[in-house]
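>>> this one's structure only:
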């Protein structure tokens, strides 16, 4: 008789993280007279991006975090976007910056990301933030990987010595989550679109992170019985990168889509915005890039 995996409830954990961020934001405001502020920058009017930004600004308002929105036309050049981000980086009234991506085919996204000051990179997209994740230095994590690590910690997943397989290698999800897992003493294998015999590698995993953007790519037969399955994919129709119906009968823990990783991404963004404000206003310390406890990450 097959068993059903325990669901990893990202919605409830995210709610608690946002409540904590709201309490800290209120304390910062009382102590300094200034509320944390997140600037959101959007190029063009892609409907999904407009919706995401609106949702993030709404969550900011509920958490007592001010937001400032800058909308640039779809015809904006890389130079214009870089100038906007440079100005925001220099503005002392702005504590965190979120550039909604993708920005469109005419924009050099890497050049745009690098215009964000590291201390305001609350989305964890700059090379400086990636290096901080890799070396365990002060900085900000990429939000989705940070949310994944918080979920693993919440459910007491013991990572030292476990084999974690990351399916996906994007610079803001696949690559950094592998770095954070490595810092937590997991043994990490990266897989991607050109990996040969992906299923056989996934079947060896104690922890699977699916972050490749292909609906139902990982099926139940690919899951090692009792493995932890993190579905960071989000495809049209609320479909993840994991075939949930078959995987749930094999995994020990699994994230649903929606309600798993997604809410955690925004929660980490808001928490890191408050961290950034605390650091810049002298009301606390900058967050550590790795949201793990006791990770050796040395040898």
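Received, thanks. Keep in mind the model is a prediction, meaning the values are calculated, not measured. Residues are numbered from 1 along each chain as shown.

>>> from here on, contacts and neighbour counts on C-alpha atoms
Will do.

>>> which residues in the stretch 101-250 of the chain form helices?
Applying DSSP state H, counting those that start in this stretch to the stretch 101-250 of the chain gives helices spanning 109-113, 127-135, 143-154, 174-183, 198-202, 244-247.

>>> now the angle between helix 127-135 and the fourth one, please.
What that stands for is helix 174-183. 30 degrees (axes from the mean of the first three to the mean of the last three C-alpha atoms, to 10 degrees).

>>> so who does the nearest residue to residue 147 once chain neighbours are set aside touch?
Among residues not flanking residue 147 along the chain, residue 264 sits closest, at 4.8 Å (C-alpha to C-alpha, 6 or more residues apart in numbering). By C-alpha atoms under 8 Å, 6 or more residues apart in numbering, the contact set of residue 264 is 10, 11, 13, 14, 143, 144, 147, 148.

>>> so how far is residue 10 from residue 264?
6 Å (C-alpha to C-alpha, to the nearest Å).

>>> got it, and residue 37?
With C-alpha to C-alpha as the criterion, residue 37 and residue 10 are 25 Å apart.

>>> Can you show me the strands along the stretch 1-150 of the chain?
Ranges of strands within the stretch 1-150 of the chain are 6-7, 37-43, 66-72, 96-99, based on DSSP state E, counting those that start in this stretch.

>>> tell me the most buried of those strands?
Among the strands of the stretch 1-150 of the chain, strand 96-99 has the highest mean neighbour count (mean count of other C-alpha atoms under 10 Å), at a mean of 26.

>>> State the number of residues packed around the residue nearest to residue 249 when sequence neighbours are not counted.
Nearest-residue entry for residue 249: residue 4, 4.7 Å, with adjacent residues in sequence omitted and distances by C-alpha to C-alpha, 6+ apart. By the criterion of other C-alpha atoms under 10 Å, residue 4 has 17 neighbours.

>>> Contact partners for residue 4?
The contact partners of residue 4, by C-alpha under 8 Å, 6+ apart, come to 248, 249, 250, 251, 252.

>>> can you do 10 Å?
By C-alpha atoms under 10 Å, 6 or more residues apart in numbering, the contact set of residue 4 is 226, 245, 246, 247, 248, 249, 250, 251, 252, 253, 254.

>>> In contact with the closest residue to residue 108 other than its chain neighbours, which residues?
Leaving aside its chain neighbours, residue 108 sits nearest to residue 78 (5.9 Å; criterion: C-alpha to C-alpha, 6+ apart). Residues near residue 78 by C-alpha under 10 Å, 6+ apart: 84, 103, 106, 107, 108, 109, 110, 111, 112.

>>> Comparison target, given below:
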């Protein structure tokens, strides 16, 4: 079997075009959504991610406000900045690029962001809404994957979904998203025994371990939907996921490429969340 591509670039461009049209349709005097992006330090990967988010934000006409700050910034100073951004009407969404320096508590910072400005969907309030099957602002990568499934009209209800990775960013919210879609969900993690046994039983496989080769791609179930979230590098420095793409594509019915699969969807969903924050604050959406 030769898998069809779940092309994140195509779907993301479709979403971004709709968001751009929203801005173009604003009446004179109406301001577009505003996104504040906070970056601490000079972490190369973080800088690249932030540049991409700011570029896309500008391309669709959102107001992007950059806060490039030294890694020596104290937790108290960062909290003070976020509190100011919580209060201003010029900023609808607040994104703090992770990871933060070791002296700053990630969870404290994420909980400081007002729930209606939480574009990443990490605040306990928004996570709780997802648990209750009443999400408002959803974690960007899992929600982006669901957008990908819906675009390609893939049947999910009744399927056995296996998720590799139990992080708060991908694995756990992904499990909740798939449960809402009617899947039976298995979550594997660093303490799981014989991951490949679970892989061989997966109608839907989402891998986000960040360990190249952790899965024996020959064990993937024939006809499975395969989503590789991981971003690793091979021996030649080329970007790759957790899976052997060519081998996995011989068994799967649908598969995401790396790069060009999940990454573009994460950013597009971030922009969707920015618009939702704007609408929440304009009371267009109920809270």
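Noted; the coordinates are in hand. None of these values were measured; they are calculated from a predicted model.

>>> Any idea what the TM-score comes out to?
Once superposed, chain against chain, the TM-score is 0.95 (TM-score structural alignment, normalised by the length of the second structure); 283 aligned residues with a C-alpha RMSD of 1.4 Å.

>>> hmm, back to that, from the contacts of residue 264 of the first structure, which is closest to residue 222 of the first structure?
residue 148 (20.7 Å; C-alpha to C-alpha).

>>> Isn't that closest one up against residue 261?
Yes. With contact defined as C-alpha atoms under 10 Å, residue 148 of the first structure and residue 261 form a contacting pair (6.4 Å).

>>> Give the residues shared as contacts by these two.
10, 230, 231, 232, 255.

>>> ok, back up a step: same list (the contacts of residue 264 of the first structure) but as TSV, adding neighbour count and distance to residue 42 of the first structure.
Formatted as TSV, these follow (neighbours: other C-alpha atoms under 10 Å; distance: C-alpha to C-alpha, whole Å):
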residue	neighbour count	distance to residue 42 of the first structure
10	26	26
11	16	26
13	19	28
14	24	24
143	27	18
144	26	19
147	27	23
148	28	25
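
>>> Between all of the contacts of residue 78 of the first structure, which two are separated the most?
Counting by C-alpha to C-alpha, the most remote pair of these is 84 and 106, 16.1 Å apart.

>>> Between these two, which is the more surrounded one?
Each of residue 84 of the first structure and residue 106 has its neighbours counted (other C-alpha under 10 Å); residue 84 has more, 17 against 11.

>>> And the more buried one, how close does it get to residue 91 of the first structure?
In terms of C-alpha to C-alpha, residue 84 of the first structure sits 11 Å off from residue 91 of the first structure.

>>> same thing with residue 110 of the first structure?
In terms of C-alpha to C-alpha, residue 110 of the first structure sits 21 Å off from residue 91 of the first structure.

>>> do the same with residue 171 of the first structure
Using C-alpha to C-alpha, residue 171 of the first structure is found at 27 Å from residue 91 of the first structure.

>>> Repeat that for residue 44 of the first structure.
Distance from residue 44 of the first structure to residue 91 of the first structure, by C-alpha to C-alpha: 23 Å.

>>> Among the two, which residue is more densely surrounded?
residue 44 (16 against 10).

>>> Leaving out sequence neighbours, find the closest residue to the aligned partner of the more buried one in the second structure.
In the second structure, the residue matched to residue 44 of the first structure (TM-score structural alignment) is residue 41. With sequence-adjacent residues excluded and distances taken as C-alpha to C-alpha, 6+ apart, residue 41 of the second structure is closest to residue 71, at 4.2 Å.

>>> The one you found: neighbour count?
16.

>>> Contacts only, for it.
With C-alpha under 10 Å, 6+ apart, residue 71 of the second structure has these contacts: 39, 40, 41, 42, 43, 100, 101, 102, 103, 104.

>>> Tell me the spacing between residue 261 of the second structure and residue 182 of the second structure.
Residue 261 of the second structure is 23 Å from residue 182 of the second structure, by C-alpha to C-alpha.

>>> whoops, I mixed them up, residue 8 of the second structure
Taken as C-alpha to C-alpha, the span from residue 8 of the second structure to residue 182 of the second structure is 23 Å.

>>> Enumerate every residue touching the residue nearest the centre of the first structure.
With distances taken as C-alpha atoms, centre = their mean, residue 144 lies nearest the centre of the first structure, 1.6 Å away. Counting by C-alpha under 10 Å, 6+ apart, residue 144 of the first structure touches 123-124, 150, 172-174, 176-177, 232, 261-269.

>>> what does residue 125 of the second structure give?
111, 114, 115, 116, 118, 131, 135, 136, 137.

>>> Quick one: those residues as TSV, columns for distance to residue 52 of the second structure and neighbour count too.
What follows is the contacts of residue 125 of the second structure, written out as TSV (distance: C-alpha to C-alpha, whole Å; neighbours: other C-alpha atoms under 10 Å):
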residue	distance to residue 52 of the second structure	neighbour count
111	25	15
114	24	18
115	24	23
116	23	25
118	19	28
131	30	16
135	26	17
136	24	21
137	21	28
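
>>> nearest to residue 50 of the second structure, of those?
After measuring these against residue 50 of the second structure - C-alpha to C-alpha - the closest member comes out as residue 118, at 16.2 Å.

>>> That closest one maps to what in the first structure?
By TM-score structural alignment, residue 118 of the second structure lines up with residue 121.

>>> list the contacts for residue 108 of the first structure?
77, 78, 79, 81, 82.

>>> Now which residue in the second structure aligns to the last one?
Just to be clear, that refers to residue 82 of the first structure. For residue 82 of the first structure, the residue aligned by TM-score structural alignment is residue 79.

>>> would you list every one of the strands in the stretch 151-287 of the second structure?
Under DSSP E, counting those that start in this stretch, the stretch 151-287 of the second structure gives strands at 160-164, 184-188, 204-207, 225-228, 232-233, 239-240, 254-255.

>>> Check the mean deviation of the first one from the first structure.
Compared with the first structure after the fit, strand 160-164 of the second structure shows a mean deviation of 0.4 Å (mean C-alpha distance after the TM-score superposition for the first structure).

>>> Could you tell me where that strand falls in the first structure?
Against the first structure, strand 160-164 of the second structure falls on residues 163-167 (TM-score structural alignment).
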